[in-house]
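K.L.:
Sequence isn't available, so here's the structure alone:
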């Protein structure tokens, strides 16, 4: 360690400065005003205690060797830090920006002080590496004669592709959209993840030998069984694309959309790509059902589009400010944290459920809705446009079940409703028709301990097999799946396998600490 007493000398945690709200809501650039190494970066990294048992590593499914790269940052050894980080993480430019940092929740220092700024160290390392030219192609020393198709170019598919390409296999990544990146490309707003970072990584992967095919929807442009016959192995990394819906009266009114119809179009317009649904929040009363990260992204995007106002509905109560007793250290604890979008405006209504949508016939004049009554002319008609949403407060009964609070029903104005309540399972319709695989009880693609499906030579990784999860889990799944594919093709593998398909947060095996 550069300073074994660093955590005693530096007790205050510091974050990257953000641009003023009034400035950043006028554009789609990164919300941060600082990037790369700062005068205080090395001092902050010195707060890492280099614990004998690094619980931060058990919190990270990638098995990042966090104390080592923290120590290298504290010494200003940027190339060494990048080499250490990139041994376990293919895309730190993504995790360093959008991961909720379960590693910091497991930080030993966090028991009595603010956690070590692990996430900030990670993003600083990769930003320095890009700026100083340390991110170079790593092509294989020799090529095998094995070919692999990977369907889906999200974090799981790309991590799997990069690992297998570096092992010497010929890898082709198929993406149904017009650009590579999956939800990293079109699902995460540009102010959180600038797309030039994805472009840089794709350029590196192309120089290593990975091939990319865009505008190719498997099952339509080429069948699944044909794909299997062309390649020695196929990896299904299609994500969890079937959104959860809200089954309440008036759902078929116009103006009600899923969040993942709204967010991708926002980025498409920004980059001059024709939007699919062309949904805009400009001048509208926007209501977002669901208060998670995706709901926050919808909030920030709606504000930048010029929404009249934005209301975010969260059926759960507001998270506690401190770690609750039922989430003891070092588990991941959901505590209240204002996202950058929450800092920019909008109103969050906690412990609130949606009851029904109300609408106006298209030929009627718009009528604003107050919070106590439904104006004359409101009808739940499938030919009309949504104009209001009836909501109600909820509380827990003696059995811990959510119940509506009598007398709390009211209507809020809603010209645009965005449903952001997560995803149910992957879209497997064509896969089941053309290359039948078994599904698990939740509708995800079933796999064994080696990420293999019930079809020989067909593997699955990421949300398609695990279910909706974090980007850091997707990358880890892609890396582990790559090791299984490599072993299937060659009989042995030297690729790391940080997790098993059955691993869940804070149940990681010891092997995650040694790769």
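P.N.:
Here it is on my side, so go on. Note that the structure is predicted; figures quoted are calculated from it, not measured. Numbers count the residues shown, from 1 in each chain.
K.L.:
From here on, just use CA atoms for contacts and neighbour counts.
P.N.:
Noted.
K.L.:
Tell me where the stretch 201-350 of the chain has helices.
P.N.:
All helices of the stretch 201-350 of the chain, identified by DSSP state H, counting those that start in this stretch, fall at 224-230, 259-270, 293-305, 340-344.
K.L.:
Kindly report the same for the stretch 51-200 of the chain.
P.N.:
Assigned helices in the stretch 51-200 of the chain, in chain order: 55-59, 66-74, 78-86, 92-98, 102-105, 118-132, 155-166, 183-186, 195-208 (criterion: DSSP H, counting those that start in this stretch).
K.L.:
also this one, for the comparison:
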């Protein structure tokens, strides 16, 4: 490395962002650019660690060459750093903003010091590459004559489409919404990922020869989360007839519900993704002037469940000027440091403050999270609207086997005021049953059955990738799945493939046909 002692000389400096109390007045990006000298120092913190666990199974699943581009940034070789980054990551402008960075949790320096700021360096590299004009359309010079349909335009579908197009196949992406991007467009709020960035990348892919068809509801399943935009039904059998291969990359958007609780059907109780989807769509369509969204203005809001989706609900409700906000979870509070259940180099499992938590603290002078809370029902205001939540407290202990167990605290029943309740408790699988049934594809607990590596479903020439195959996961895993599926489809069509895929070295790829 260029500065072997850099990790001892420089402290970690996280990606800068606008002050929480200021950014709450708009829906624009919260992040800011770091100074060049800061990024140089942060690159110098990357150790000569011998075995870079940031690239291991617990780190980056797309095999990003992290130590290499950290070193190049330290030496001021930005274009070389971009070329290294582009070899493995189709969309670093997305992962550099919204990936939770398992690479940083696996950083060797992170064993006893704050880890290297891998994510912010990645974001800075791609942002500069666009500014300098290094990112340009690069269509294939030869076409194979093979046609591939990609159903779903989230990160898995787009990554696969990009790779398959590079191999010379004619790729058409079908999206049932009115804009391309899937969760990138509507599932992630604008302040965390501005949609101009998605449109910019899609324009590049289009310029390279990929075709995009919006409002295309393959299989005829319901539109995403009650979208107001019309979608045309497309018979999957037509795709089987017209294309040489089909990739299903429809995500895992079926949210886990609390439909057994009393009062679940009251007005004002919504799935988190419905809330986020409609909010972003209305913002993009009309800056909220059309009123086609679920508003938190003036309401007591409860977000049930944590994670990124719950945090996004917090950030959105705050910007809509909610009256109060509480984030409840059954779990106990995370420890401040790794414990025996979360050894390095896996996820830390520690308490952290995300952007929405910081914003809530700025407005209400408190962290919005309440731990050990058991939802028991929703209270009717007499007119079919929710007015409160019935909850009780949980006490967490550890049994003789070291397993955490909970018990309900007697006498802890109470009501929390709420005119808007958002359910953010995970996802159970795909929400496209008609599509799956029409193709006769096998599923397993909401996931389409297909082995990792082959990505082939039980239906001839139909493949699947991303959350639809593995279950709800990280954006970087979606990209990894898309790249892997593209390699498998290319090998299926051509007999072998030279497309790079996670876990495989360029030029040493085996056939996955």
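P.N.:
Yep, it's here. A quick note: this is a predicted structure, and the numbers were derived from the prediction, not measured.
K.L.:
Just say which of the helices of the stretch 201-350 of structure 1 is most tucked in.
P.N.:
helix 293-305 (a mean of 24; mean count of other CA atoms under 10 Å).
K.L.:
Now render the helices of the stretch 51-200 of structure 1 as JSON lines, adding distance to residue 409 of structure 1 and mean neighbour count.
P.N.:
Putting the helices of the stretch 51-200 of structure 1 into JSON lines (distance: least, CA to CA, whole Å; neighbours: other CA atoms under 10 Å) gives the following:
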{"stretch": "helix 55-59", "distance to residue 409 of structure 1": "41", "mean neighbour count": "24"}
{"stretch": "helix 66-74", "distance to residue 409 of structure 1": "49", "mean neighbour count": "24"}
{"stretch": "helix 78-86", "distance to residue 409 of structure 1": "51", "mean neighbour count": "20"}
{"stretch": "helix 92-98", "distance to residue 409 of structure 1": "36", "mean neighbour count": "20"}
{"stretch": "helix 102-105", "distance to residue 409 of structure 1": "37", "mean neighbour count": "25"}
{"stretch": "helix 118-132", "distance to residue 409 of structure 1": "42", "mean neighbour count": "21"}
{"stretch": "helix 155-166", "distance to residue 409 of structure 1": "42", "mean neighbour count": "28"}
{"stretch": "helix 183-186", "distance to residue 409 of structure 1": "36", "mean neighbour count": "21"}
{"stretch": "helix 195-208", "distance to residue 409 of structure 1": "42", "mean neighbour count": "16"}
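K.L.:
Among the ones you listed, which comes closest to residue 400 of structure 1?
P.N.:
Of all the helices of the stretch 51-200 of structure 1, the one in closest proximity to residue 400 of structure 1, counting by CA to CA, is helix 102-105 (26.6 Å).
K.L.:
Mean per-residue distance, the closest one versus structure 2.
P.N.:
When structure 2 is overlaid, helix 102-105 of structure 1 sits 0.8 Å from its aligned residues on average, using mean CA distance after the TM-score superposition for structure 1.
K.L.:
Structure 1: which residue goes with residue 255 of structure 2?
P.N.:
Structural alignment places residue 255 of structure 2 opposite residue 243 in structure 1 (criterion: TM-score structural alignment).
K.L.:
From residue 414 of structure 1, how far off is its match?
P.N.:
Counting by CA to CA, to the nearest Å, the gap from residue 243 of structure 1 to residue 414 of structure 1 is 21 Å.
K.L.:
Show me the longest strand that occurs in structure 2.
P.N.:
When structure 2 is parsed with DSSP state E, its longest strand is strand 386-398.
K.L.:
got the buried residues for it?
P.N.:
386, 387, 388, 389, 390, 391, 392, 393, 394, 396 (16 or more other CA atoms under 10 Å).
K.L.:
okay if I get the residues you listed as TSV plus distance to residue 268 of structure 2?
P.N.:
TSV is the format used below for those (distance: CA to CA, whole Å):
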residue	distance to residue 268 of structure 2
386	6
387	9
388	10
389	11
390	15
391	17
392	21
393	23
394	25
396	30
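K.L.:
which one of those residues is nearest residue 39 of structure 2?
P.N.:
residue 396 (42.4 Å).
K.L.:
just so I know, which of the helices of the stretch 51-200 of structure 1 lies nearest residue 358 of structure 1?
P.N.:
Comparing the helices of the stretch 51-200 of structure 1 by CA to CA, helix 183-186 comes nearest, at 30.4 Å.
K.L.:
In contact with the equivalent of residue 311 of structure 2 over in structure 1, which residues?
P.N.:
Here residue 311 of structure 2 is matched to residue 296 in structure 1, going by TM-score structural alignment. By CA atoms under 8 Å, 6 or more residues apart in numbering, the contact list for residue 296 of structure 1 reads 339, 341, 342.
K.L.:
picking up where we left off before, average offset between the next helix or strand after the longest strand of structure 2 and structure 1?
P.N.:
Next along the chain after strand 386-398 of structure 2, taking DSSP states H and E as the criterion, comes strand 404-408. Strand 404-408 of structure 2, aligned to structure 1 and superposed, deviates on average by 2.6 Å (mean CA distance after the TM-score superposition for structure 1).
K.L.:
rewinding a little: ok, and what's touching the longest strand of structure 2?
P.N.:
Contacts for strand 386-398 of structure 2 (CA under 8 Å, 6+ apart): 263, 266-269, 330, 332, 372-381, 404-409, 412-420.
K.L.:
cool, stretch 132-146 of structure 1 as well?
P.N.:
With contact meaning CA under 8 Å, 6+ apart, stretch 132-146 of structure 1 is reached by 79, 82, 129, 165-170, 204-205, 207-209, 231-232, 489.
K.L.:
Kindly recompute the last result at 7 Å.
P.N.:
With CA atoms under 7 Å, 6 or more residues apart in numbering as the test, stretch 132-146 of structure 1 has contacts from 79, 129, 166-170, 204-205, 207-209, 232.
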